[in-house]
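1. Dropping a prediction and its sequence here:
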Amino acid sequence: MSVMGIALRTPVEDCRRFARPVAIRLTFGMVLLWAISSRLG
């Protein structure tokens, strides 16, 4: 049981660590694209 708990817990923590910077980059990229398109438009 403990092995399964560790096996399940680790990917979730990795996903949380990985998701936050990716979300920030995606948001920054969207804002950047919007700013460029608004300048060109």
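-> Nice, thanks for sending it over. Numbering: from 1, shown residues only.
2. From now on I want contacts and neighbour counts done on CA atoms only, so please keep to that.
-> Will do.
3. How far off centre is the helix or strand L33 falls within?
-> L33 belongs to helix 2-40 when elements are defined using DSSP states H and E. Relative to the chain's own centre, helix 2-40 is displaced by 0 Å; criterion: CA atoms, centre = their mean, to the nearest Å.
4. And here is the other one:
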Amino acid sequence: MFKVIPTSVFYSIIFVLVSLPFGITISILSGLVLQLQSNNILK
């Protein structure tokens, strides 16, 4: 019973640590794609 609580907290912390950089990279990639598309349209 005592082991269940730390593991859930552990997984939630891992989820936050994994999802934060993932969201940042997605936003950066989407920004780069938008820049490339605008550059192609301008050309």
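-> Cool, the structure landed. This structure is a prediction, so every number in the text was calculated from the model and none was measured.
5. What's the TM-score once they're superposed?
-> Once superposed, the chains reach a TM-score of 0.89 (TM-score structural alignment, normalised by the length of the first structure), with 41 aligned residues with a CA RMSD of 0.8 Å.
6. Go through the helix holding L33 of the first structure and flag the buried ones.
-> Within helix 2-40 of the first structure, no residue counts as buried by 16 or more other CA atoms under 10 Å.
7. Give the other helices and strands that that helix contacts.
-> Applying 3 or more CA pairs under 8 Å, 6 or more residues apart in numbering; DSSP states H and E, one finds that helix 2-40 of the first structure contacts no other helix or strand.
8. Superposed on the second structure, what's the mean shift for it?
-> Averaged over the aligned pairs, helix 2-40 of the first structure sits 0.5 Å from the second structure after superposition, using mean CA distance after the TM-score superposition for the first structure.
9. what residues are up against I28 of the second structure?
-> Not one residue lies near I28 of the second structure by CA atoms under 8 Å, 6 or more residues apart in numbering.
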